[in-house]
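Student: Predicted model follows, preceded by the sequence.
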Amino acid sequence: MKFENESYITGEGIYYKGVLRDIKRSKISFQPIYEAFTNSLEAVKIKSKTKTDFKGEIRIRIYSTQNTDESLSFSRLEIEDNGIGFNDEEFNRFVTYKDFTKGFKNLGSGRIQYVHNFDNTKFISKYQSNGDFREREFVVSKDDKFLAKNSITFHKKDKLIFKGESTGTRLIFEGLLDKTKASYHSLNDKILKDHLLKRYVQYFCLNKESLPTIKIEHFIYGEKLSTSYITIKDIPKIDKTTNIDVEYSKLSDDGKNVINVDKSETFTINAYKLNKSFLKENQIKLTSKDEVIENFDIDLQLLTKDEIIDDSHFLFLISSDYLDEKDKNERGEIDIPNYHEFSSNSNVFYEEEIILDLVENQINGAVYELYPEIEKINKVKQLEFEKLKQMFLLSDLEDLNISPNDSDKKILEKFYTAEAKKQAELDANLKHSIDRLNILDTTAEDYSDSLEKEIENIVRVIPLQNKKELTHYVARRKLVLELFALILDRKLSVQNDGSRNKDEALLHNLIFQQSNDSSDKSDLWIINEDFIYFQGISESKLSDLEIDGEKLLRDDLTKEEEEFIRSLGEDRYAKRPDILLFPEEQKCIIIEFKNPSVSVSDHLNQINNYATLLKNFTTSQFNLTTFYGYLIGEKINALDVRTYDADFKDAYNFDYLYRPAKTIANLFNSNQAEGSLYTEVLKYSTLLERAKMRNKTFIEKITNNKQDQV
């Protein structure tokens, strides 16, 4: 077929405005470049079959301009090859929409990506016909003047040229339609080389011995800035290869199940073990026509994306005739339904399909067999998951699809999502049973049996609901205790960074955040379960203390009282007890923390002093008379404590001392009764053991399991 010069080429039965609407612009920025590069590879390969001494060449030129801020702007891009050229046969295929007779499994829709991305794409092609050499020039565009003719191709000329000329094609992309595409403005030879290597790694490996010379140049204002080549040295070798057969699936006759049928497709897995500097993460990628499909990922179930083995990452490229045939018009857009999509589609009762879930599972199984060393990594990940389950008391849930690529956060999100669904079902069952109470008839013969049945349903559901809440409650406490142990063992990074010792502050803030008055949100339960229910304050000046908006200490001091407060150069109202709690009228709990490295015996009087101040200087509204003191540290020797104060006694259980009573003096008003102070001196490690024992009991109830450690 001959084509007239200076003419628009229209297609019979094609309305190009509709075609452009239906075939969207690819989400892959460089898709037009890939289309053109693939055509050049094919043109060179066709020519190599007819000329034994032929050496293919592909040259890519990137042209940029420089802005006033020294940034670059894309100008144009050229791809030139010395392939077969656009003879009449090849050109006829090009202009025939969806012509896939080329033999390379092409869809004939690549030029649609040209017009979606560039104002015009120009071709200057030299070819041989009947012994003569000719040159053809044409342009593709979706400009209005083209579409007005129901065309996207303008055939400019086809003329005879001197004999002896080489064949080949030069393609020129000009006029970037989306000028905001930063990927084009920042494009240079090195970046494009990297993209081509990753996109065509499969093709390059399979055709390594016959690969054309590939040269990429970057120009600024016409001056060559840099050059890159793709050579055999850049192309990795296939490390291992294997085939898998994946069966087709269909819905059962009743539409309730997905079943396999006696029909399958063969998929080839080519495995590459590449240096981590080249391949940034482990991947499984589908390929179509030996090109990597960028927008379709297969989950690598046995290996995290960032796992490194022998200083390398793994790339698994999957190819199949089935994938080539599934490739859409947008090139690289593959549609393979997953199990849920297939089973929920009412129109697939009689259709047979390859299901993505089966493909994914069989690929991962094959990968596992190819590289047994991955098994070791997988076992480590499983141990980490089991540790996470134990830490948060996660129950075993069916269909909880955990991948090695999932972070701890992602695993917990999946678990709590599944738990929420389970909780919703429990709530619905509970509501259903309660609603059914309305229809019970107390006069009916089966009333007792019906009532008993509904009671059993409710009794069965409520414990499950309570167990979930209790699990979260206990799991949080378990984490707090683990953090407590880490602080005592000085294993936090902040304790080993060379800065001043913060152990006391870390322990204080763990139990009750400093400068805080929300005891209900604290972890005072470590000391005593009841303490979280009392009003309290952590690390606050005595002069600033308020309870229910009322000042705790008096301002109307006598001269004698004022002198005492200021005596010995002190300001006793400015003192800051670590924690004060007020369980009920006239009672106060005083808690003092000491750095684990400090001898507690040196501070036995501190709580006495605080109790004395509170006894003598609180307002009449509070009138504190009964005090409970807890002096907590780690450096404690029972004999040393009793040397300082013989009223302290050893407790029968755990490692702590207590003093049943200490008189708190009434300093300024002899008419008032004196106060009383109960005191315990105990170690942080003792607190930890006490709390562990309490939490252990809860965990055993939840897990129905005896645990040696909590």
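Tutor: Great, that's in hand. Residues are numbered from 1 along each chain as shown.

Student: switch to C-alpha atoms for all contacts and neighbour counts from now on
Tutor: Noted.

Student: got the contact list for the nearest residue in space to L553 that is not next to it in sequence?
Tutor: When the adjacent residues along the chain are set aside, L553 lies closest to T618, with 4.2 Å between them (Cα to Cα, 6 or more residues apart in numbering). Contact partners of T618, counting by Cα atoms under 8 Å, 6 or more residues apart in numbering, are L552, L553, R554, L624.

Student: which one of the residues you listed sits closest to L613?
Tutor: Distance to L613 across the contacts of T618 (Cα to Cα) is lowest for L553, with 9.1 Å.

Student: doesn't L542 make contact with that closest one?
Tutor: Yes. At 7.2 Å, L553 and L542 qualify as touching, with contact defined as Cα atoms under 8 Å.

Student: helices and strands around the longest helix along the chain, which ones?
Tutor: Across the chain, the helix with the greatest residue count (assigned by DSSP state H) is helix 447-488. Counting contacts by 3 or more Cα pairs under 8 Å, 6 or more residues apart in numbering; DSSP states H and E, helix 447-488 is packed against helix 373-392, helix 408-436, helix 503-511, helix 684-703.

Student: Please compare the first structure with the one that follows:
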Amino acid sequence: MTLDIRGSLKNTKISSDGYVVLEELISNSIDAFLIRQHADPGARSLVVSIEAEISSSGLLGDGTDISITCTDNGCGFGDDQADAFVTKDTSYKDDLAIAGIGKCKGSGRIQYFHHFERVGVRSTFRNEAGVATRTLLPDAARKKIDVADFIITGGDERQIGTAIRLEGLRDATRAKLFKTEALADVFSAANMRRNMLIAFLQRLVSLKSQLGEFVISFETRHSNGGVERSSLSAADLPEVTVVRSTEVAERDPQSGDPLGSTQTFTLSHYRLDAQTYDLPRNAISFCARSSPVLDITRRYLKTVAEQNRPVEGFHHIVLIEADLLDRRVNEQRDGFHEIPDEMPVYDLFTDATVAFADIFEQIDPIIAEMVTPSGWSKDEVIRDVADKFGVIQAMLTDTDTRVIYGDTAKSVAERVLKKYQERIVADTAEIFDLRAEIETAEPHTADFRHKINELSWKYTSYLKTFDMANLSQLVVRRAAIVEVLKLACGRALAVQAVEDGQRRKDEQIIHSIFFPMRKDSRETTDHDIWLLSEEYQYYDYIASDKPLSQIEWDDGGKLFDPTIDAELAETLRRRTKDHSAKRPDIAIFGEEGSAIIIEFKAPGVPLDEHIGDLSRYAHLLAAKSNGRLKKFYGYLVGDTLDPLGMIGWKKFASGRSFFHTSALEDPDTGRMLGELYAETLLYEDIVDRASKRIGVYREKLQIDFSKK
């Protein structure tokens, strides 16, 4: 059997974990101890020694290098162990019926060669002939390792165990993993101890009774002669704070449909007093074989400060384990293969039945209960989601969307709307499938009515999903428009901040909020005339500051005589030169012969001085429509009104606005042309009416865009 070093380096990626070599060394030492105890039970405890030697390197001695030696009192390199060492894809440990031993593919030692130029072994073991020592000298030129490369000599029973020495850190590894940190700091005794406590906490706790009063010692020797020492022992292990389990449903990878089975995930939470446990960071990780593999701390603790500092005086370690993770861990032990981010997976050859999205959906609320910094409010995020995106609590419940620490209003809204989108797509697809089946059904059979009933329920479900998503958007949009109108009426929009001497455009701005200027309803359907009245947006034709002679009826004929614009201009010219080219700001027409006239006045312009405008407009529109228009509703809108100028008008019971009803007669013949109902409206009343109109929905959505 031969281990092809260069071939193994090509086929096994380097791990992204800077401490992977230490983890592999200690993990193998634990396995070796368990094997020894199984074969030769005795009152012994695990002893592992890690020695890191920092030395000077480079022509000028201004660089640093490191050598690491791991010594243990395990079973040593017997024949079986030596064969496994030189076999990359080995099943040696898989066949050992020993509780607590780590399963492996034999690829862990490839990380030794990824990190270091030279690997040496000295191991003493017991065999049928007695005790022997097997030695492999470090050699940078070695391309392959064969069992025959080991030198076998006599051994001392007191030395049973293994020492693995790694020398000469590779430049590529230094650049990839240790570019910004000094090796002396990374591999200080204290740092090695702190990080190995996190890495092996779960495994050491579960094996505490089998490992005895174990000691894992760490020693760092510096080139200046300094020595640091630290250790991790059985007495240092904390008790697990809480253990929780959750079931993750398995799904078909192509369709995403439930398979009716689940995978169990177990979460172990260690809440460690920072005064007692000097740890470098908090750690939340997916594990394989009781060891952390994929760190997901930043998903729950968003800032570097939260990740590295105690949370309310405690370090938190949360370890997530599952048989699925044990099976799917990759060779370099820094991730998992064939666990997709989401389902369904568009890969015909995948056998994945669980996605990370499904896992997170189950574990997120559990971890949120375990680790949540103070100062964060779930209710505040939910309010923000409703205010900014119209996603109400009912929608969160309907889509089973949980809000956890670190969520923003945007991220929550995206999750909710994505779920609705997926549901709508799925429902639509099912509806089309059912419709296709209905076409082939026979009406006189029971199956036909069954399909009809099923289709109706599908439609109902679809509409509920679709309407909930769209209603929230509609109400939030309207709430925003009301707030913009309120600001515009108070000249509080940024665009209304003009310098002295510049012409103000307040009336144009307010006009455009209701309906874009110089457009009609055939050019745009995006307007907010509902601010005045909900029913007006459904009228047949709306014109905003456009020549009335251009308006066509549905039959293609002109609504007004061609002379209407000239006569309108002449009518207004009698009043003032400033209005000689004006026409109604907004005119709305209905097939049944009604017209709505809206005239805006800029803030500060008295409405009582313009009450005759509505009557003049209505007279002219009635006379020039050839009898098509008979009912007129006029609105004079502004913010300034002198009640003394409103003789003959009646005041509304609430507010400061007035209304007036009058007949429209031809001034020359006395012929009845129609009737005008007119109102003076203050902008504040329109804002109030619009707010009340959407008030019920707005209250349910908890929307408020105004400044507090």
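Tutor: Perfect, thanks for sending it. What you are looking at is a predicted structure, and each value in this text was computed from that prediction instead of being measured.

Student: How alike are these chains, TM-score-wise?
Tutor: Counting by TM-score structural alignment, normalised by the length of the second structure, the TM-score of this superposition works out to 0.57. Behind it: 605 aligned residues with a Cα RMSD of 7.5 Å.

Student: re earlier: output the helices and strands packed on helix 447-488 of the first structure as TSV; include the columns mean neighbour count and distance to Y630 of the first structure.
Tutor: Compiled in TSV, these are given as follows (neighbours: other Cα atoms under 10 Å; distance: least, Cα to Cα, whole Å):
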stretch	mean neighbour count	distance to Y630 of the first structure
helix 373-392	14	30
helix 408-436	15	38
helix 503-511	19	13
helix 684-703	17	11
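
Student: May I see those helices arranged in CSV, with distance to S312 of the first structure as well?
Tutor: As requested, these are exported to CSV (distance: least, Cα to Cα, whole Å):
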stretch, distance to S312 of the first structure
helix 373-392, 12
helix 408-436, 24
helix 503-511, 41
helix 684-703, 41
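
Student: Mind checking these for the one nearest to N609 of the first structure?
Tutor: With Cα to Cα as the criterion, N609 of the first structure lies closest to helix 503-511 of those, at 20.2 Å.

Student: from the middle of its chain, how far away would the helix or strand that the closest one is followed by be?
Tutor: Stepping forward along the backbone from helix 503-511 of the first structure, the first helix or strand reached (DSSP states H and E) is strand 535-538. Computed by Cα atoms, centre = their mean, to the nearest Å, the separation of strand 535-538 of the first structure from the middle of its chain amounts to 39 Å.

Student: Same question for stretch 475-484 of the first structure.
Tutor: Using Cα atoms, centre = their mean, the mean C-alpha position of stretch 475-484 of the first structure is found 25 Å from that of the whole chain.

Student: Likewise for stretch 117-130 of the first structure?
Tutor: Here stretch 117-130 of the first structure is found 46 Å from its chain centre; the criterion is Cα atoms, centre = their mean.

Student: list the buried ones in it?
Tutor: The neighbour-count criterion (16 or more other Cα atoms under 10 Å) identifies N117, F118, D119, N120, T121, K122, F123, I124, S125, K126, Y127, Q128 as the buried residues of stretch 117-130 of the first structure.

Student: Quick check: the third one is in a strand.
Tutor: Yes. With DSSP: H, G, I helix; E, B strand; the rest coil as the criterion, D119 of the first structure is part of a strand.

Student: I figured it hits L176, correct?
Tutor: Yes. Assessed by Cα under 8 Å, D119 of the first structure is found in contact with L176 at 6.3 Å.

Student: rewinding a little: from the contacts of T618 of the first structure, which land in strands?
Tutor: The strands in this structure, assigned by DSSP state E, contain none of those.

Student: C-terminal to the lengthiest strand in the second structure, what's the next element?
Tutor: Secondary structure of the second structure read by DSSP E shows that its longest strand is strand 258-273. Using DSSP H and E, the helix or strand that follows strand 258-273 of the second structure in sequence is strand 283-288.

Student: average distance between that next one and the first structure?
Tutor: Plainly put, strand 283-288 of the second structure ends up 3.5 Å away from its match in the first structure on average once the two are laid over each other (mean Cα distance after the TM-score superposition for the first structure).

Student: Which strands and helices lie in contact with that strand?
Tutor: Partner elements for strand 283-288 of the second structure (3+ Cα pairs under 8 Å, 6+ apart): strand 291-295, helix 297-300, strand 314-321, helix 323-328.

Student: In the second one, which residues are buried?
Tutor: The one in question is helix 297-300 of the second structure. Of the residues in helix 297-300 of the second structure, T297, Y300 count as buried by neighbour count, 16+ other Cα under 10 Å.

Student: Buried ones from the contacts of T618 of the first structure, can you make that a PyMOL selection?
Tutor: A single PyMOL command selects the buried members of those (16+ other Cα under 10 Å):
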select buried, resi 552+553+624
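
Student: quick one: contacts for the closest residue to N501 of the first structure other than its chain neighbours?
Tutor: Take N501 of the first structure and drop its neighbours on the chain: the residue closest to it by Cα to Cα, 6+ apart is Q495, 6.9 Å away. Under the criterion of Cα under 8 Å, 6+ apart, the neighbours of Q495 of the first structure are N501, K502, D503.

Student: Same question for D520 of the first structure.
Tutor: For D520 of the first structure, the contacting residues are I532, Y533, F534, by Cα under 8 Å, 6+ apart.

Student: can you check V258 of the first structure too?
Tutor: S249, K250, L251, S252, S343.
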